[in-house]
Each structure stands twice: as C-alpha cells, then as structure tokens.
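*Asks:* Structural data only, the sequence is not supplied:
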C-alpha cells in the first residue's frame, strides 16, 4: 500500500487529537445504545403490535424477532426531479429484502427542498435549516427502535447532510445511502450560461431563458452540473456509505435497480444479526471525514461542504475546521473539471472514469486513507472499481487505466491544478472560503473600492442602474445563519460575470453562501463572524478599499473600522414560513462550525 502523504497524516492526527474527548463520548453512546436497543426484544407486545400492524405478509417475520428488519428513511417527492425516482424504491426494497429472509418498512419521510427552485426568493431562507429539520425528522423516524439497519434515500443539497447528522445519532445501527442517479445530459452548460448572461443584460427575454433552462433541467434525476447534490454523492462514496460506484448511474435503468438490490442485501449483511456487523458510527470516523475532504478538493466540489462537513463530523463527535480544509487543499491536486469548473457534466465525468478513477488516483498517491471501515468489503479499494451488469449479474471491474477524457479527468501526476482550490482567506474583514478552482488565476487577487449591500436584490438593482460598472468588491452582508438562514446568492453570478467580462476587477465578499454551482467570479463566502454577530462586515462602508487574495490568503481592508458603529440589521423576516424558523436562526452556530442550531443546542 502506498504510504500516506505526510500532510494527510498530520491533518488526520490533528483532527483526532482535537476530537479526543467528544469522539470518546460519542463512541460511549454507541456502546450504550447497542446494549439498550440492539434488537426489538425489549419492546412490549403492545409496542410491537403497533409497529407491524400494517405489515401484511411481513408481519410473521417481524413478530418473530429473528428476521432482520430494515428501516427506510426517504426524501421522496415528485416535484423535485432528483427525488422523483424514489417513489418506487420502498416496494422494490421490500421485495429485495424478502429474497434474503429480511423485511423492510418505511420508517419515515423527510422534507426535500431545492435551492434551484427557491433561488433568489423568500423560500431560500429556509434552505440551510431544512438540514436541521431533516436531521430531526430522521431521528423521529428511527425513534421507534423497530429496525436493525437504516436505508437512507436522499440526494440533494441539505438532504444528504441532514440524513447523515440524524442517522449518526443512531450510529449503533449500520446505514447505507441509496442514490437515484443523474438525469441525462441536456443542452451544453456553456450554452446555458451564455443565455443566463444575455438575460441579465436584457438581450433576451423570459421566454428564451425558460426554454434554455428547461432544456437543461428536463427529466427525472439529479441536475447534471457538479454542485452540492452531486458533491454529496461523491462524498458518500469517499466515506464508504454507498455501494461502490453507485453515485452516477442514471435512474430507471437495469444497473440502477441492480445497485439498489445490492444495497438492500448488503445492509442486511452488515446488521448485528447479519454476518458482517458494521455500525455507521464506526464507519464515519476521522479518516472517513478526511477522505471526504480529499475527494471534495480533488473534484472541485461544492463550497457548501465547508459548512456541511463540519456539521456532519460534529454529529459523530469529530471536530473539523477550515484550517483542515486549507492544509489538505495545499497537497490534494485538482484532477477533475466538471461544470462549472469545466465543460462536461457528471454524466461525462462518469463515462471518462468517474469515481472509480478518482478513488484509485487518491489512494495510489497516498492522498486518501485506504485502511478504513466501509459498508463494502475491502475498504476504500472497493471504491476504485466501477459497477457493470454482465449477463444480468452485478459485478465490478477496476477503474480504467487511462482517462476517457483528459479535458475532464487527469491523473494526480498531471493535474489541472496542483492544489484543491479551496482556500482559507482571513484578515480584519473576517475569515472565509475562496474557491479558486473555477476562477482564472489572474483574478485570484482583487483589490478595489467596495459597494455594500444588505440584500442581493440591492446588488441586482445597482447593476441594472449601471452603478457597478467599474472595479468593485461587492459586499453582501446580513446573509449568515443567524441573520436570515444563510441563503445562497447564486442569483448574483450572472450580473457579476457580466461586469467581469467587461474587463473590470470584480469580487464578492459575503457572509452568505455560494454553492458548487457558483461561477467564475472570485468570492470570499461564508465570512465569519457574520455581520449580525458583530463581524467586521457590519462596519464596512461604500468606498472602503477591500483586498481579497487567494495567493496570500488575505481578506482585509485599509479602512479603520474601530471607530464606527455597526450597520443596523434588517428586520426579522416574515412570510413563506420564515417566522417559524426563528428558533433555528437564534441558536445557529457559526458557518465554520456547521451553521447548525440543532447541534449547537445539543452541545455537540
């Protein structure tokens, strides 16, 4: 086995030292829960009767207590393309479970909202905290203690992190994530981006824009760009929570169904009653978290995971911060270019070698831990293989020896960039994340007068009025978790892209979010402390010179902020249910610690 890169080893050791006490408490909890809730025998007859009353032909098996019973937690709805395929999964999985003498029940459902639908509108302010709701809903679903294992059905932005957080609190049980796959490729991403910018400039109308968007997002399955949803799928492979190679197989195909069948069978095998017990809380350890970060960096994945990964890690008693991301980014090279970092989408990525290639390259270079417990036999090496159907039998073959498209996928020895492109920037304006992998290196340092806004609508109005037509650092504040739930500001990408294309030096600085779908404009995002918490952004004024540099890791201003009063925050939001989420906003942690209210209040 290749020796582990010394920086990867050091970061892992640092995380383990920092997490020693909290991880020990977590593992103690797993032991206690295993003793108390290892099977259904502790339930009374009345409790059990309630639990299997509607189970039909599975009732005798569940009642006996001998059969393995799998709990399905599903994010199904048929409004969102990524989750629509899940409608038929439970019935299929019940049949697959019966094949091996097991049973399966739908334990509960969790909400699944889409940033793509709510982007730029009031509903987006519920998005980040939907992750906490999903975690809580997962806990409710599993609270009945009827289950020997967890089958987790979720794909998109907050759904997978929320499922991970909730399921980890039941980490004495094994868990398998069951994906549904991406939709077929539509129009080219370059064409879609062009139409968006033309619309921002007023050169095409809404009808042309809608036609373009509909040609891109056009059928069942995950959106095909490499944003947060598809980064989620990559991370589930890197953390060993998928059947190997399951991430990017399209829905409604024989191979997709074969992988769902394999996931059901394998989950039964790794229960305590099975032959190969692998509880989730032992699978998700410090090494698994480091592997997820390495995969994120190597593939140019979503910056949203600078928030989600610390939150997921906290649920397992593991403490991760942005310095860990920064240190790993310095040594993990960028070996993929998937839109918005490249021209092709995740279907092209999979065809070129996909996750099997990425895992093989990282393991061979010592940039990921191979000696980890995964839901698959063989540790991480199992994920350096890709699934195929041969004579209707599911099998796996090694990753291809050569990239199928070196404009999209390259070896570690010849990367697109020598680093992972996710850098920590900090200074007297705060501490944030700069994703360099999508930004031309000539724009990694921007120094210009700033224009300060409290809403993204204010930016769009100023752009339309021609007020931003020059070198400018656009500051959008009061967008953090405690202010308004930290909505994505992806709606700003087209106008800022237009300004940059006109030859201006442009950057964005915000305590809000931008996802892996964000574009080519340099940005310091997730800036902490956020403005509402008294962060420096609250003291900036129009015209202050702000410097953002990924080269030296700086986020600073020459202005003297000490003698100023902070800007007043906007009033609390009402409408679209935002008032119901006030308890989450009031209790949320910082972006660097995961932006979670549930974990913060729980003291995790």
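*Replies:* Perfect, I can see it now. Everything quoted here is computed from the prediction, not taken from an experiment.
*Asks:* From now on I want contacts and neighbour counts done on CA atoms only, so please keep to that.
*Replies:* Noted.
*Asks:* Let me see the contact set for the spatially most central residue of the chain.
*Replies:* Centre of the chain computed as the mean C-alpha position; nearest residue by C-alpha atoms, centre = their mean is residue 232, 4.2 Å away. Residue 232 makes contact with 155, 156, 157, 160, 161, according to C-alpha atoms under 8 Å, 6 or more residues apart in numbering.
*Asks:* Strands of the stretch 351-500 of the chain, residue ranges please.
*Replies:* Applying DSSP state E, counting those that start in this stretch to the stretch 351-500 of the chain gives strands spanning 385-390, 393-398, 422-427, 430-435, 445-453, 472-476.
*Asks:* Just put the ones you listed in a markdown table and tack on mean neighbour count and distance to residue 294.
*Replies:* Below are those laid out as a markdown table (neighbours: other C-alpha atoms under 10 Å; distance: least, C-alpha to C-alpha, whole Å):
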| stretch | mean neighbour count | distance to residue 294 |
| --- | --- | --- |
| strand 385-390 | 18 | 18 |
| strand 393-398 | 14 | 21 |
| strand 422-427 | 23 | 11 |
| strand 430-435 | 26 | 14 |
| strand 445-453 | 21 | 25 |
| strand 472-476 | 25 | 30 |
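*Asks:* here's the one I want to compare it with:
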C-alpha cells in the first residue's frame, strides 16, 4: 500500500479529474480501431501514404496484417542532446522490419536550446515552443497511417510537447526513445565559479568561454540535473522508457541496442500484437503522481511544475501546485545532483542510477506499483539495469546499495526530510520556490524591493554597484502573456555574487528560472502575473517583501489602503514582441494560461 499522504493526494486528483478523465477516455475509445488504422484510408489515401516505400514495404502495408510505426523526431545537429538522433531512423526502421512491420519517419518537430537563448530575444519563444512541438507532432500523426509511435526527444520543452501529443493521440501505443548524456566535462561547481568570476569582472570572456566549452563539449545531454535530465527521469518513472534507458551514453553499443529494443517493444503493444496498450489508458493519475514523487525525491527542475500539469491535462487529469506541495511534504530528498549538489548525471548513474532510485522509492511505498508500463504491469522491472552479454541486450538486477552515499542516499537517512519544493502564497499570489539547493539560513528573506521590468536592467544595476545591499529583486512582466515566460537564468551569477558577499537577496518574478538554478531563493511562476492584474504590478522600489520558504508566506508588507490607491503598472515593452520571430507568436502568447494551469495555449479550461 502506498504511503497514506501520497494515497490521499492521488485520491484527490482522481476525484477532481473524474469528469475530464471520463471525457478523455471516451474520446480515446472513439479513436480506437480493431483493425490497423490505415484500413480506413481510401486507395488514393493509402497510395499517397506509402508512395515512397519499397516494394516490400508496400506489400506489408497493403496486407494490413502488420504494424506501421510512426517516428516523430526532434533531431537537429545544433542541440548536443539531439544530435545523436541523426542515425536513429535507419536503426529503428531495420528493427521494426525485423518484426515484420514498417516504420515511417512521420515528422520532425522543432527543438530549441535554452542554453543558447538564455538572455537573448529568442528565449521569449522557449515555453511556447512546447505547444508548437505538440501541434507539429499532431500534424505528423494526423495521417491515420500508424499503429504505434516512437517519440525521439530529450530537452526542456521538447519532451513535454511530445507528451502532450502522445496523450492527444492516446489510442496509439507510444514508446519514448532517449539518447543519453554527454561524458562528464568541467565539474559543474567549477563552471559556476567561473561564471561568478566573470560576473564580478575578475575574468574575461576568453576564460568564460573556455570554461563553458569544457562543460558543454560533445554529443549528448548536458550533465547537470536541469529540465532535460528531469524529463528523462519523469518519462522513465511513468514507464514510457525501457528500464534503465535514460542515462546510457550516446554512440555506444548499449545505446544502439536499447534503441533497437524500443523499436521492437512498441510493435508488441499495437492492436495487431494481441497485447494492445494505448498510451492514454496506460498513463493515469497514479502514473502522474509517480512522476511528481520521483521529481521531488531527486530535486528536479521547477519547469516540470508547469509541464506535468500541461501533459496531464492532455490526458484529462487535473493537477495543481497544492498537489506538488503536499507530495513534497511526503517525499524525502534522496539525491544530490547539481544544482542540488556537486555530482553530475553520469555520477548519479555510476552511484546506482534509476534502478537504485526505483528500489528506494518502491521499498518505502512512495510509488504506486499498480500501474502499467511499456514493459507490463508494475515497476519491478525498472529496478533492473540493461547490459550486454555476448553482444546481446539483457537486464540484470540493479544495485541495492548506493555506490556513493553523497550522491544517492536512503529514504531512512535522506539529505532532506522533504522534496525541496515549497508553494508560496500570500497577498502577492501563488509562486513556486525550490528549496532543495538553498544553503541553510537563506530560505527566509525580508527586505526592500527593487523593481525591474527587464532582466538586463538588473544586470546593469549590478555592474554599476547599485545592488550592494539586502533586497528582493522584483522582475515583472515576464509572465506567459507578457513575454511568453522566458527563463531568467542569466540573473543567477550576479545574485549569487551578492549572496556570497553576505547580503540577503531573493528573486520574485512571474517568469521562470532555469532547471539548473537554485542557489538564490527565487519565488517564480507567480500567479496572477503582472499583465493579468497581479499585485506584483503595484510593487514599488522600497516596499518591504517577506519571502518565507519555511512557512510558505509571500507577502507585500504595504498597507492595504495604500495598495488600493496605487495604479497598476503598465507593460511598456511592446517592442519586445517583434524580432527574432516573436511577432509570429502573438496569437499563442495572448492565449497562454497561467503558470499553475500549465502556461498552455492548447486547452480550454473545461477541456
């Protein structure tokens, strides 16, 4: 039986989602077919669908006896994490062919890198790219040719977008195919040190570029525990990866054999296989709770507090921040991976990785075991690790004891008794605070506000020496509707420098911080945002603000009558809506929901 607190949250979600989930499952059942889906196509439709196929493939697809598997890929060779996907389609097509079926490259989706766009105009498109990816995937799957899907994606908005699409096409079995992290480079602690030296003017751009290039240096996912690696963890815990597939290095034989196995596995889940597992039925409320529990137990990215809400909603499941906060109270922090520690994801893998994490969480009754995965019912298979034996892929029992107890702890002796995610609430609204990476004594800040309406203004004030004091940086008009909710990770080095000098500093924003942030207390994703009339729009420089990560209080300490007489600040940055493609996204920006409902443009509030 799962932990009583986790059970209570799960039941609350099931009750809240009763009607929307029922509506979703009814839609899914309507889309099901007892035959291969392409049997509904006319001769002209089908001829177009396989015109470019080989004679053998045309024979298979005409026969209607074997599966046609869609490949949806976020490949491009600028993103280090996605560059390995270049060779995957050929590998997948051969593996599916060996089962008697056909795989077709159904469509590519855009994939941008937040590491490239941090502090740049293109970052304003980052969050909205998730919804574009979901829609692009829908276009790829709209031909109704396919009986199953292989989703190839890793990074920040890509996996959530692919998940929204997978849930939308929930009648199709779906397997996610990872590519793995790059080898460890310059330690993350050293990279952060050089960034702060640069912020203080102690080193120049040459030294900074050298450090960054030594950290991000080869194909594969960035090795810190940001949104990309948090995505991989969440997908595996929901049972959409093969066991242990998340963090195997790219361009290795084991990685290639896992890719072949994923291709074969999806054919075993199609209608024709006799073991039909539509992904929309497989992923349910318990699967989503498991994902949140694992995210909290590892101190994962705060971006997932929006993304999980969005892709759960695509499956008719309604999640909110109260669920995250209550689960955080029930789940201990048992890993230390940068920014919550000094280890990187490869060191986590070496210390026991996902198999050990599963064992710890299952053993403590912190995960629902009565769930379906692409490998069948339950999660016990995920306590195993993939390996090669005589050149063949097999799974063996994973470790039961941590290889490094400074990276993976036990539930009985965790790094922190809670999951390190705090819901803040008060007259300013509701916000998320990641406490897992905060130093002792930094969780409570009571200080005067300094108001900025552009992150670059804060950088300028820092360089001018105007921030050598205690303060709460209020960076507003960064929310979904105002700018598209860009990440403000460029603010981490200057605020970190001030914190190291002994000043009590914090950040309050209706924008986002990177999944790699955490050293400075940051109340982020604030709702309502300034453009929606949130009280943050009335804050003036000098106003006292209390940000209390211990009690969850977020209060503007100004007399209510004074606030009632103040005018709301007006968003003046309309020029920020043009250039670098931003002018094309006005329709989407205007329709984004608040952060607590996923900052999503794709669903009505009623679903």
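*Replies:* Right, received. Where do you want to start? Quantities reported herein were computed from a predicted structural model and do not represent experimental measurements.
*Asks:* what about residue 109 of structure 2, how many neighbours?
*Replies:* Here the count is done by other C-alpha atoms under 10 Å, and residue 109 of structure 2 has 24 residues near it.
*Asks:* In contact with whatever residue of structure 2 lines up with residue 504 of structure 1, which residues are there?
*Replies:* Aligned against structure 2 by TM-score structural alignment, residue 504 of structure 1 finds its counterpart in residue 503. Residues near residue 503 of structure 2 by C-alpha under 8 Å, 6+ apart: 468, 469, 470.
*Asks:* Show me the subset of those residues that structure 1 keeps too.
*Replies:* Retained in structure 1: 468, 469, 470, out of these (criterion both residues aligned by TM-score structural alignment, their matches' C-alpha atoms under 8 Å).
*Asks:* Assign a three-state SS to the nearest residue in space to the second one that is not next to it in sequence, would you?
*Replies:* Counting by C-alpha to C-alpha, 6 or more residues apart in numbering, residue 503 is the residue found nearest to residue 469 of structure 2 once chain neighbours are left out, at 5.8 Å. Secondary structure state of residue 503 of structure 2, per DSSP: H, G, I helix; E, B strand; the rest coil, is coil.
*Asks:* quick one: residue 503 of structure 2 from residue 263 of structure 2, how far?
*Replies:* Counting by C-alpha to C-alpha, to the nearest Å, the separation of residue 503 of structure 2 from residue 263 of structure 2 is 54 Å.
*Asks:* and if you look at residue 497 of structure 2?
*Replies:* Taken as C-alpha to C-alpha, the span from residue 497 of structure 2 to residue 263 of structure 2 is 48 Å.
*Asks:* Neighbour count for those two, which is higher?
*Replies:* Comparing residue 497 of structure 2 with residue 263 by other C-alpha under 10 Å, the one with more neighbours is residue 263, at 29 against 19.
*Asks:* Run through the neighbouring helices and strands of the strand or helix carrying the more buried one.
*Replies:* Residue 263 of structure 2 belongs to helix 253-267 when assigned by DSSP states H and E. Applying 3 or more C-alpha pairs under 8 Å, 6 or more residues apart in numbering; DSSP states H and E, one finds that helix 253-267 of structure 2 contacts helix 88-98, strand 148-152, strand 174-176, strand 384-389, strand 392-397.
*Asks:* Tabulate these (a markdown table), appending distance to residue 545 of structure 2.
*Replies:* Listed next are these as a markdown table, based on distance: least, C-alpha to C-alpha, whole Å:
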| stretch | distance to residue 545 of structure 2 |
| --- | --- |
| helix 88-98 | 51 |
| strand 148-152 | 44 |
| strand 174-176 | 44 |
| strand 384-389 | 49 |
| strand 392-397 | 51 |
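*Asks:* Ok, which of these comes nearest residue 38 of structure 2?
*Replies:* strand 148-152 (11.9 Å; C-alpha to C-alpha).
*Asks:* what is the orientation angle of the helix or strand containing residue 547 of structure 2 with strand 429-434?
*Replies:* Per DSSP H and E, residue 547 of structure 2 falls inside strand 544-548. Counting by axes from the mean of the first three to the mean of the last three C-alpha atoms, to 10 degrees, strand 544-548 of structure 2 lies at 50 degrees to strand 429-434.
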